[in-house]
Each structure stands twice: as C-alpha cells, then as structure tokens.
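S.K.: show me how the following folds:
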Amino acid sequence: MKLLRVGPPGAERPVALGQDGTAYDLSGVTADIDGGFLAGLADGGLAGLAARVAAGRLPVAEIGGRRIGPPVAGPGKVVGIGLNYRDHAAEAGAPIPDEPVIFLKPSSTVVGPYDEVLVPRGGEKTDYEAELAVVIGRTARYLPDRAAAAGAIAGYTIANDVTERAFQFERGGQWDKGKSAETFTPLGPWLVTADEVADPQRLPLRLWVNGELRQDGSTGRMIFPVLELVRYASQFMVLEPGDVIVTGTPAGVTLGRPGTPYLTPGDIVEIEIDGLGRQRQVLGKA
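M.R.: Next up, the predicted model:
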C-alpha cells in the first residue's frame, strides 16, 4: 500500500493510494500518518486497512494539484548512514568502513518531496545524495538479528540527504553540522509499506540535476544492507515508530565530480527509485 500526506505544511491529510491509483481519504481512520498510526499497522492493522482500500470502502480524496507533504509526520529523529556504498566511499577518498557510520539529522530538516530546498546562509558547497529511506514501525532496541529488524520496518520511501560540504568538512566538529539545515531531508512522495517491497536490496535509484543524470546506482551495492543497518542502529539508540533511517548514497555526488559546480538557487534536483516514485526540488536560498 502507498501512503501519503496531502495539504499545506502542518495541515496535511492522510491518504492511501489504491492499486488503480485512486486516492482514499484516511482522515476517518487516523488523524495523521505518524508513529502511533504506523505502530498500529505493524500490530495487525495493515491487512484490514489494505482490504478497505482494495474494496474502495473509504471516501475518495481529491489530490490533483495539491501539495504532497513528507509521507510520515514529525519523525522523532532521522538517522543518517554515511559511506555505505563502495563507489561513493572511493569517490570521497574514504576507506571502506568496518562498521556503519551513523550521524543524526534533526526532524526540522524534513520537508515534502516537491518542496523548495534552501541553500543555507554561508553555504558554498551544497550537495545532493539520492537515498533509500526506511521508516520504522515498531519500537526497536537491541534487536538480536536481521529477522527481528525486518519486523520493525513499516515501509520505504525516497530521501534526498542534502549536505553542505563546506560545513561538513571545513568548519570543524561532526558531520551533523553539514547535514542539519532546514529543508535538508526531502522525503516522499509515498511511504510504500514493507509488504510491497519484495527485496530492498534490489532497487535501482537515479538522480538528475537540471536534467543531467548524476547518480545511477542500486541498493544492491550497499556495504551494509538495510536489515543490518536497522539491527545495528538499535544497539546504540532506541528506534521509535515514525523514525527514519536514510541508508547512504551511491557514487555521483558533486563531491566526487571534480570541476562540477555545487548546487545553487534555481537548480532542479530529481530523484527516482523504482517502485517508490519520484521527487523533484527547486533550490532556493535561506
């Protein structure tokens, strides 16, 4: 099932898409697509809701021309994974990590898939990163294995892990400084529930800047697969329903393309992952 949120920021309404593309209003089922709703789906509510959508037993929603918000409301945290593709580590001049590299992004970075992305004040090297995002559906702490990790996943969506490289590498401190500006995590357009993603390690992903293909990879090239990332992260923090893990980016970022200009206001970034849809952002300035 595909879940999305439609409407102006802070007033989005929950919607489900049927197999034929019909949009159904979920306002009578839940106030929002948030951690509580996702936990309910994980605890047995998914099959019932999917049956109601399949049978058309919900009000039809008119979504044409309306803003699409991030598919999950107010995630408690966004967990970033760095250097998780060998080709990206190579282009960044970094060694292959022995364990997943973790950083955190504040929830204030999360915007919709078509919302404006802002180059931050003082930013000089704003970069894109096409990524598969995992949305958590069950509280997860000290997961024992990958099978348990699979049971904690509500679904998948697309993320752009926007990064200001000058802040990340030239201003001291941790990576978080370059990852945390407002609008730096566009998510969506949909949350595709985990039952509809047969294998998260077989998803091609692509990114274009102003129509030029910059990234063309596959989640099959991850160093640490999705289930291991969820299991591993749960050893260091409690993952709550609605939390998001962005799982790393393949080669092709501006950082790895000498002579390629970084993003500036007016640039257009588009990302596509097979089965998860497509997002598009126009760059502005904070």
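S.K.: contacts and neighbour counts: CA atoms only from here.
M.R.: Fine.
S.K.: all strands of the stretch 1-150 of the chain, in order?
M.R.: 2-6, 13-17, 23-25, 68-69, 78-82, 101-105, 110-111, 117-119, 126-127, 130-136 (DSSP state E, counting those that start in this stretch).
S.K.: report all helices and strands that the second one contacts.
M.R.: Packing partners of strand 13-17 (3 or more Cα pairs under 8 Å, 6 or more residues apart in numbering; DSSP states H and E): strand 2-6, strand 23-25.
S.K.: which one of those is the most hemmed in?
M.R.: Between these, strand 2-6 has the highest mean count of neighbours, a mean of 25, where neighbours are mean count of other Cα atoms under 10 Å.
S.K.: before we move on, the earlier item: for residue 35, find the nearest of the strands of the stretch 1-150 of the chain.
M.R.: Evaluated over the strands of the stretch 1-150 of the chain, closeness to residue 35 peaks at strand 130-136, with 8.2 Å, by Cα to Cα.
S.K.: coming back round to it: turn the helices and strands packed on strand 13-17 into JSON lines, including distance to residue 47.
M.R.: Rendered in JSON lines, the data for the helices and strands packed on strand 13-17 read as follows (distance: least, Cα to Cα, whole Å):
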{"stretch": "strand 2-6", "distance to residue 47": "13"}
{"stretch": "strand 23-25", "distance to residue 47": "16"}
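S.K.: please give me the structure for this one as well, since I'd like to look at both together:
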Amino acid sequence: MKLASIRQASRVALIVELPDGGAALLEDLYRAAALGEAPASLQALIERGDAEVVRLRAALPLHASRLPLVALESVDWLAPQPRTGKILGIAVNNRNLNRVAFREPTHPMIFMKSSTSLTGHQKPIEILQDHGYTIPEPELCAVLGKGGKNIAEKDALSCVFGYTITNDITASGVKFSMDSVALNIGAQNMRPHHTVWREKHGPDDGFLYFTYHTRSKASDTFSPMGPWLTLAADVPDPNKLAVRSWVNGELYTEDSTANYLFPLQRCIAEASRFLTLEAGDIIHFGTAGAGTEKFPMGNRSVNLFEMDGATVDVEFEGLGRLSNVVKRI
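M.R.: Okay, the predicted model is just below:
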C-alpha cells in the first residue's frame, strides 16, 4: 500500500494508491467503508497504530472501484511526512565511497536536517549563489511508526512505518567555505582522539578540522521527498533495493542499498543510543555511490549549481520515482 500527502486548496490531505492504478483521497475511502473520521495527516495515521493499517488494508480492495479518482497529473505534492519531528541522515554510508577512506567508519555517522528543508515531488530545488558547488544524493528514507531509546538491531525494522525516497541535496561549496575551519592548536595539545579518524602528518601536526553541515544539508528545499510512502510490510528487504538516478535524462548512478556499509537496522539502533526516536521521525541511510561511464564519480560528478533548469530524478525499486527541477535564485 502506498500513501502520499498533497496540498488541496489550503489544507493537507492524504491520498492512497488504488490496486488497479490511480489514487483516491483517504477520506473518501474512510467514508465509503464507514471507518469513521479519517486521519488528517500521515502523523495522525501513524499515531493510530498498527490496527488502523490493518483496517485500511482490508477496506481498500472492497471499495476502491467506486472511489472518486484524484488527478495525479495536477496534484500539489508534499513530502509524505511533511511535519516530522526530526530528520536524521547517515553520512558516507556506501562501500563505493569508503574505498578512499583513510579509515573505514566503525559506526554510522549521523547528521540532522531541518523539517523546513522538506519539499515535494515536482517542486523546485532552490540553489543560492552562496551554496556554490551542489550535488544530489539519492537516498532511501524510513518514516518511523514507533520510537524508543536503545532499540535493539533485531527490533529496529519493526519500528518502521514505511519507506520513501529523498534526494539529500548537499552544497559542498558552502560546506567548505562558510562552514569549515582548520585550527592549529599545536602538537603538544593534540590528544589521541583528535586523529583517530585521519592520518597524522608527522610529530608537529597540531591541526584540527571542523565542518558543520547545517546550511549545506538543511537549506530550504534541500530535502525533496516522495512522492509515495510505501508501507513497510510491502518492502520485503529494504537492504536490497536497486536505485538509479538521472540528470536531464542521463543516468549518473546505478547502485543498490546492498552496498550500504551499515544496514538500516544498525543505523536505527545506533541513532537510538544517543537520540530518543519518535513516531514520525525520518531517517535516510546514505547516498548511492556507483558512477557511470559519463559520470565516473556518480553524484559527485553532477554540479547542480551550474545546471539551472535541470531535471533530477531518483528511482528506487518498488517505491516509485521522485522528480525535481533545479532553480537558481
């Protein structure tokens, strides 16, 4: 079952994909099936729990043929979960990228994005002059149905409500200009943990390097997401999904979530050690990394800053296709 959030007039509405194609308003299904008041948002549906999904699954095939259709070609798409509490991303979680790592990460590396970075299918990705070199990062997302603290890996996937697609737009230009700094604190002040992740350049190396990802990752429109959210039970193995991405119709990466360095359950469990996860939170698990003949470095070969008007597409096996247009502002 697939669900999506759209804007209809001045309100947010949920739609459901129909078994034979097309889509209908979720509230029309609730009305036809006498299920009571429909949830007003994906968050509201999540908070009703697993029993509500069971009711929906049972009702949809019985009533789908007589539901009014939604004209998908003119829909105002939102991110499937437009009002999440937090968005967590996993950095450099791909074996292709880690081939050049000085030391391969031993734990998932986690960053946060703002909910205001969210935008929907067919919406523009807005790139400022200050953003500079900007790349797409096609990634799998999980929307949590259950939260918790210290979630065990064996239980982690049972916390997922559904899966969707994101393009984790990253402005390397602003990251390595406005948001990075190198400090020389002196070799005498260095501690072992300062260089455990990198090569130490001789006994006089006293440099510390800091990079902060907020503007480069969480600027407005830098989290296009959707269009659909596929319920978790309909994704047999999220750790084995093919992903392909195009810019202006040219394939620039073809990869699989099987190439993640850390599988989804490890990432969810690790995040819950440090942050209390909540129902409705979003986690995305790392970019596709494999390149193509024309784009040998994959997504790193694509500079959206120089591609005003370009169309960027991301397709995940079984989940659908997310499409957005680059807009320099």
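S.K.: where does the TM-score land?
M.R.: Scored by TM-score structural alignment, normalised by the length of the first structure, the superposition of the two chains gives a TM-score of 0.91; 282 aligned residues with a Cα RMSD of 2.2 Å.
S.K.: who's in contact with residue 59 of the first structure?
M.R.: Taking Cα atoms under 8 Å, 6 or more residues apart in numbering as the contact definition, residue 59 of the first structure lies against 24, 25, 26.
S.K.: what's the counterpart of the last one in the second structure?
M.R.: So that's residue 26 of the first structure. Counting by TM-score structural alignment, residue 26 of the first structure lines up with residue 26 in the second structure.
S.K.: count the neighbours of the closest residue to its match other than its chain neighbours for me.
M.R.: The shortest distance from residue 26 of the second structure to any residue that is not its chain neighbour, by Cα to Cα, 6 or more residues apart in numbering, is 5.0 Å, and that residue is residue 15. The tally of other residues near residue 15 of the second structure (other Cα atoms under 10 Å) stands at 23.
S.K.: strands of the stretch 151-300 of the second structure, residue ranges please.
M.R.: Ranges of strands within the stretch 151-300 of the second structure are 160-167, 170-171, 180-184, 207-211, 223-224, 229-231, 242-247, 250-256, 282-287, based on DSSP E, counting those that start in this stretch.
S.K.: for residue 32 of the second structure, find the nearest of those strands.
M.R.: Closest to residue 32 of the second structure of the strands of the stretch 151-300 of the second structure, according to Cα to Cα: strand 229-231, at 21.7 Å.
S.K.: so that closest one matches what in the first structure?
M.R.: Alignment of strand 229-231 of the second structure against the first structure: residues 191-193, by TM-score structural alignment.
S.K.: also stretch 133-142 of the second structure?
M.R.: The counterpart of stretch 133-142 of the second structure in the first structure, counting by TM-score structural alignment, spans residues 125-134.
S.K.: now the terminal residues of the matching stretch, how far apart.
M.R.: 27 Å (Cα to Cα, to the nearest Å).
S.K.: which parts of it are buried?
M.R.: Of the residues in stretch 125-134 of the first structure, those buried under the neighbour-count criterion (16 or more other Cα atoms under 10 Å) are 125, 126, 127, 128, 129, 130, 131, 132, 133, 134.
S.K.: just the helices in the stretch 51-200 of the first structure please.
M.R.: Taking DSSP state H, counting those that start in this stretch, the helices of the stretch 51-200 of the first structure run over residues 86-91, 146-150, 165-170, 176-179.
S.K.: need the strands of the stretch 151-300 of the second structure in JSON lines with mean neighbour count, can you?
M.R.: Below are those laid out as JSON lines (neighbours: other Cα atoms under 10 Å):
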{"stretch": "strand 160-167", "mean neighbour count": "28"}
{"stretch": "strand 170-171", "mean neighbour count": "26"}
{"stretch": "strand 180-184", "mean neighbour count": "12"}
{"stretch": "strand 207-211", "mean neighbour count": "13"}
{"stretch": "strand 223-224", "mean neighbour count": "26"}
{"stretch": "strand 229-231", "mean neighbour count": "24"}
{"stretch": "strand 242-247", "mean neighbour count": "21"}
{"stretch": "strand 250-256", "mean neighbour count": "21"}
{"stretch": "strand 282-287", "mean neighbour count": "27"}
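S.K.: tabulate these (a markdown table), appending distance to residue 94 of the second structure.
M.R.: A markdown table is the format used below for those (distance: least, Cα to Cα, whole Å):
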| stretch | distance to residue 94 of the second structure |
| --- | --- |
| strand 160-167 | 15 |
| strand 170-171 | 16 |
| strand 180-184 | 23 |
| strand 207-211 | 20 |
| strand 223-224 | 19 |
| strand 229-231 | 23 |
| strand 242-247 | 13 |
| strand 250-256 | 9 |
| strand 282-287 | 7 |
